[in-house]
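no FASTA, just this:
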């Protein structure tokens, strides 16, 4: 028999459990209804959703749900707010198992904390300003170029943005050699910024003697990329820390060593107009795709008018079987369980190849340990990973491939940081490009077959570890208001199928909070073609337009550049 006090405690506990169960059942019942509505308020509270999670790439909009702690209060909040977004099924919005066990009402302390984390949806003008502030578009009119135009756009999530990019023309005996690169930084912008200024000069030094030959092989070109990437990373990491040990001060660290401390993926493409050859060099998990026009016949003399998309890169992360096998072979057998676990290198870093990231590559410099550095310098360094035994575990050595471009059918190349692919897969991006292209060339619809369908040509390179938001489907309406194709892709990636409210929300979330819901976004679209293609420009540039070299002119109508591009 229980004592009186013990019995009273049991009764209280049973009553509390019953209330919690009722709250949970109420929440489940309300969320399973297809008629529940999201907030109509323009103020978004993020604290009240700390017990709810969004699925896949739409994580950011979890803040908009403003889920109450209790099941009944959740129902009341939903009923009071009206309809902001379109209705969604509960399977796309909330995982119920993430709710706290205690479904009591929100305390005053919680309410005060909620108010401190509330944000406002930006005004329309401010949203458009953020979407366009880091975009530009160039028309190309250069003899034998085979590149008509390129569009670039960025939307930061980190402050400052950790992504960088480069567009550069080199000339080779009268022939153009085009470079387009996207550098997805992590742990700071320093490595990606370093790549944007140094990676092409390093490659050019290896390419110069090759290009001076009457004939050269593609393998020689590929080897040049391999050597340049490795040499540049050695200079960043080893020389960066040698300088720091030689002169251990904050000034040296800031000027020489920061690119070794942070890290960056690197996707660099080179188009050689002499051979119409595209070289793709990838270190990390950014991606390149090629969108082409299929001129095949249906067997009855009629063109199929299909578009195809082909992946040009394969992700290099600790979730890709080939990378897992490679890294484990490079280390002793007793490290097979620790060099990669939880889908990350040493349980921490997701990309298996990257520039910088010294912590995964070295544990000393010429026998000198990092612990020997003075405190005012060590404070900027992170602790070595727990299972670091036989570095390096991460390499900057790229995978280099090539693709022969046929400008009559190969129309677009899209390169982007992995933040884009968290929302869209390859065929969805291709659909958006073709949709944009159809509007630009409406008078040529029959000629270019713009009503064709998207057919995925290469599925093998889609990374199974990177889950994108599958709610954006081919055929759903897109938002068509951008003259810049890259901005068009970013806007619609955030729209979850043409819904403006989602765009407004994702753009409005301030840094650093936004990093919980989306990454930095950098997208470059390159247009291949000849003089017969009608996509040279969207406007007639004025004489005052920034001329980035002979025959390369800013499309003012399609651009709102913050600064002049380096070309």
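Noted; the coordinates are in hand. All values derive from a computational prediction rather than experimental measurement.

please make it C-alpha for all contacts and neighbour counts, starting now.
Will do.

quick one: contacts for the closest residue in space to residue 237 that isn't next to it in sequence?
Leaving aside its chain neighbours, residue 237 sits nearest to residue 260 (4.6 Å; criterion: Cα to Cα, 6 or more residues apart in numbering). Counting by Cα atoms under 8 Å, 6 or more residues apart in numbering, residue 260 touches 191, 236-237, 240-241, 355-358.

check it against this one:
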């Protein structure tokens, strides 16, 4: 935590209402169960008066992420900002590395189609409980010419939709890229009772929950997708078409599976599938990449990001960051204009409020989130599905159903307001392109893309012994005027290294203590300081 301090008296003098500040201080000293009060929040900073051994101290804290989504003003807390017992550096490293994985790829492409991917590093650092981020890595099982797939997925309002997208999206994409002849054979095999074919070889971390096996209705959805391709209803001529169609189809299937549950309400003794409703009512954003031969194709829905890292051919120790995705939120003016153009003029003042869709949702594109897509009548029908269910179940599984009147958002007049249509960017790999970073917004809201790319580039150079960074013309510390090497590069996994730097940032540099503090936060409070962070770094074979 930042040690930039003010005395309590100076802090009090900087406030308009001196008596109010005195009241807060007296409350802290009087109530032995209280340990701090946050007097002011701004972005990722907070002025906090906290108590330690009966005395008051004032500090400016950095929480590692913007706090603009949370309320401003006084907030009391019962945990201590100055923990009596801090975790050790070894314990912090163990936490950071719990979900990391690294893979070196075999040369399984033929000589004409060299595998552009030499390996990848990936890691997840949870903050939410349960974890809402997901990741997926796979290659095509029978046809290596089709390349490899990498994706990161960030759930919101629950983990269910992120689970579904992570488990099913690449299956749709594998079917989208199969030739018609193979599709016909696959359908015949399924009709004859053969098991679902192994289209993909997955790379899954053993400590994270494995993907669930396909349920019967999900298999039927995939069969229907194959039939649409064979009938010509869906025409796919390239990878961009495939990515576009699979995102739209999967989102439609998720919503239809939930909407179908209204039928069960009319059937006696029938019970709706609450898991399907969970999936549709929660949401997920995604950023995934298809890499084949020398082409990278990135599809993005929401505010996850993909950034390419390339070596500067003039200054060999400098790295260039090239975005391969566009964020779909209020920071993207084109995205705002797209939304305005799809709805009546009289709604313009209410569609985007406080930089959120209908004042509620930060990403402007996402899977699921049925409350932003269905007609109001359908939303109400789904809301009433749980009225005959047991009290401890309710719609959503993880929460009880709210008042039905709250399910339809204010100013909800011309749905759908949200889409799962992806933005797609294609890039031809150049000799100086070294790696691709896919990450959820837990990373990007805290670290600048140039800083991330420079850090990974420096790590690659050090591990390969190509340069002495003490004599380099530029380093990551030069980009943001911080000490980038406060840990050195003790993590061989590039994703873990980036996450360590991400949570270790403070206003006056970075520190091991900040890492220990961020990892030592109670689970119930961690989400107020940072989001789940998922990072995958895909490394390329040198070309040329």
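Yep, it's here. Since the structure is predicted, the reported quantities are computational estimates derived from the model, not experimental observations.

picking that back up, for the contacts of residue 260 of the first structure, give me CSV that also has neighbour count, distance to residue 133 of the first structure and secondary structure.
Below are these laid out as CSV (neighbours: other Cα atoms under 10 Å; distance: Cα to Cα, whole Å; DSSP: H, G, I helix; E, B strand; the rest coil):
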residue, neighbour count, distance to residue 133 of the first structure, secondary structure
191, 32, 23, helix
236, 24, 31, helix
237, 24, 33, helix
240, 23, 33, helix
241, 25, 36, helix
355, 32, 28, strand
356, 34, 29, strand
357, 26, 30, coil
358, 29, 33, helix
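
per the alignment, the residue nearest to residue 237 of the first structure pairs with which residue of the second structure?
By TM-score structural alignment, residue 260 of the first structure lines up with residue 280 in the second structure.

residue 540 of the second structure -> the first structure?
Counting by TM-score structural alignment, residue 540 of the second structure lines up with residue 528 in the first structure.

what are the ranges of the strands in the stretch 51-200 of the first structure?
118-120, 135-140, 147-155, 163-172, 175-186 (DSSP state E, counting those that start in this stretch).

flag every buried residue along the first one.
Spelled out, it's strand 118-120 of the first structure. residue 119 (16 or more other Cα atoms under 10 Å).

and if you look at the fourth one?
Neighbour counts using 16+ other Cα under 10 Å place 163-167, 169 of strand 163-172 of the first structure among the buried residues.

related to what we said a few turns ago, nearest to residue 312 of the first structure, of the strands of the stretch 51-200 of the first structure?
With Cα to Cα, the closest approach to residue 312 of the first structure among the strands of the stretch 51-200 of the first structure belongs to strand 175-186: 13.7 Å.

with the second structure overlaid, how far apart is that closest one on average?
For strand 175-186 of the first structure, the mean distance from the matching residues in the second structure following superposition reads 1.0 Å, by mean Cα distance after the TM-score superposition for the first structure.

quick one: residues in contact with that strand.
For strand 175-186 of the first structure, using Cα under 8 Å, 6+ apart, the contacting residues are 144-145, 162-171, 191-192, 195-196, 200, 262-274, 286, 415-418, 522-524.

against residue 362 of the first structure, how distant is residue 395 of the first structure?
Distance, residue 395 of the first structure to residue 362 of the first structure, by Cα to Cα, to the nearest Å: 11 Å.

isn't residue 317 of the second structure up against residue 311?
Yes - assessed by Cα atoms under 8 Å, residue 317 of the second structure is found in contact with residue 311 at 7.5 Å.

out of the buried residues of strand 163-172 of the first structure, who's nearest residue 445 of the first structure?
residue 167 (30.4 Å).

quick one on the thing from earlier: now the buried members of the contacts of strand 175-186 of the first structure.
The buried subset of these - by 16+ other Cα under 10 Å - is 145, 162-167, 169, 191-192, 195-196, 200, 262-273, 286, 415-418, 522-524.

which residues are in contact with residue 206 of the first structure?
Contacts of residue 206 of the first structure (Cα under 8 Å, 6+ apart): 224, 228.

swap in residue 510 of the first structure?
Shown in contact with residue 510 of the first structure (Cα under 8 Å, 6+ apart): residue 157.

and whichever residue in the second structure pairs up with it, how far from residue 78 of the second structure?
Alignment note: residue 510 of the first structure maps to residue 522 in the second structure; criterion TM-score structural alignment. Relative to residue 78 of the second structure, residue 522 of the second structure is positioned 11 Å away (Cα to Cα).

go on, residue 159 of the second structure?
28 Å.

picking up where we left off before, name the nearest of the buried residues of strand 163-172 of the first structure relative to residue 324 of the first structure.
Nearest to residue 324 of the first structure among these: residue 163, at 25.7 Å, using Cα to Cα.

the closest one reaches residue 192, doesn't it?
Yes - judged on Cα under 8 Å, residue 163 of the first structure makes contact with residue 192 at a distance of 6.3 Å.

mind listing the strands for the stretch 201-350 of the first structure?
Using DSSP E, counting those that start in this stretch, the strands of the stretch 201-350 of the first structure run over 263-264, 266-272, 277-283, 287-294, 306-311, 340-341, 344-345.

next structured bit after the longest helix belonging to the first structure?
Longest among the helix segments of the first structure by residue count, using DSSP state H, is helix 4-32. Using DSSP states H and E, the helix or strand that follows helix 4-32 of the first structure towards the C-terminus is strand 43-45.

any idea how far that following strand is from the chain center?
Centroid separation for strand 43-45 of the first structure versus its chain: 26 Å, with Cα atoms, centre = their mean, to the nearest Å.

the nearest residue to residue 497 of the first structure once chain neighbours are set aside and residue 425 of the first structure, how far apart?
Nearest residue to residue 497 of the first structure in three dimensions, chain neighbours excluded: residue 472, at 4.7 Å (Cα to Cα, 6+ apart). The gap separating residue 472 of the first structure from residue 425 of the first structure is 9 Å, by Cα to Cα.

ok, residue 220 of the first structure next?
32 Å.

the more surrounded of these two?
residue 425 (20 against 14; other Cα atoms under 10 Å).

how much space between the equivalent of the more buried one over in the second structure and residue 455 of the second structure?
Using TM-score structural alignment, the partner of residue 425 of the first structure in the second structure is residue 448. For residue 448 of the second structure, the distance to residue 455 of the second structure (Cα to Cα) stands at 11 Å.
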